[in-house]
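K.L.:
Take a look and give me a structure for this.
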Amino acid sequence: MDHIVTVQDAVTAFADFMEPTDAELDAIELEIPVILAEVDLLDAQIVTIDRAPTELDERRIRRARRRVLAAHRDHVNGLAGQTGGVA
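P.N.:
Sure thing, here's the model as predicted:
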């Protein structure tokens, strides 16, 4: 009879070394407004998947797209201000 054993120790043996660095966490934190704006846009688009969008749906999608563009703009401008130019 063969015994099934877990390999959890082997899989997670190097987990301490795979943690994100402080710089990576800071970069993610800077991108949070962009991520949230994109999630809002996706939510607005998902609502209209199985039905024709109403005028209210179309406005919601347009506003969400503008928020995504503004968040991207602010993020890129923030990066340009930190590095002295666009990376």
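K.L.:
all contacts plus neighbour counts: C-alpha atoms, from now on.
P.N.:
Fine.
K.L.:
Just give the number of residues close to residue 69.
P.N.:
With neighbours defined by other CA atoms under 10 Å, the count for residue 69 comes to 15.
K.L.:
Sequence B follows; please return its structure for comparison with A:
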Amino acid sequence: MDHIVTLQDPVTAFAPWMEPTDAELDAIEQEMPLILAEVDLVDAQIMTLDRTPSELDARRVRRARRRVLAARRDLANQGGADAPVVA
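P.N.:
Modelled structure (predicted):
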């Protein structure tokens, strides 16, 4: 019987050098408002997938889009050389 094994490294980081650095964690923390706003936008869009969007649904999506844009603006306006690039 042949055993099937993977040739790739495990996805979960086990070694200390595979953990995110403090700088990476700080960048994630700085971008967290944008990440949460984008999650809210995706949630609002998902709610409208299986039905005809009502006016309330349309407002919810527009509001979520505005929050994403505001979070991107705030992140871009933080400025400085250490500011992450928002695409």
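K.L.:
Give me the most central residue, structure 1.
P.N.:
In structure 1, the C-alpha nearest the mean C-alpha coordinate belongs to residue 35, at 3.6 Å (CA atoms, centre = their mean).
K.L.:
Skip ahead from the helix or strand encompassing that residue and say which helix or strand is next.
P.N.:
Following DSSP states H and E, one finds residue 35 of structure 1 within helix 22-47. Downstream of helix 22-47 of structure 1, the next assigned helix or strand under DSSP H and E is helix 55-83.
K.L.:
Over which residues of structure 2 does the helix holding residue 35 of structure 1 lie when aligned?
P.N.:
Aligned by TM-score structural alignment, helix 22-47 of structure 1 corresponds to residues 22-47 of structure 2.
K.L.:
Residue in structure 2 paired with residue 83 of structure 1?
P.N.:
Match for residue 83 of structure 1 (TM-score structural alignment): residue 81.
K.L.:
if we can go back for a sec, where does the match of helix 22-47 of structure 1 sit relative to the chain's centre, distance-wise?
P.N.:
4 Å (CA atoms, centre = their mean, to the nearest Å).
K.L.:
cool, and stretch 12-23 of structure 2?
P.N.:
With CA atoms, centre = their mean, you get 19 Å for stretch 12-23 of structure 2.
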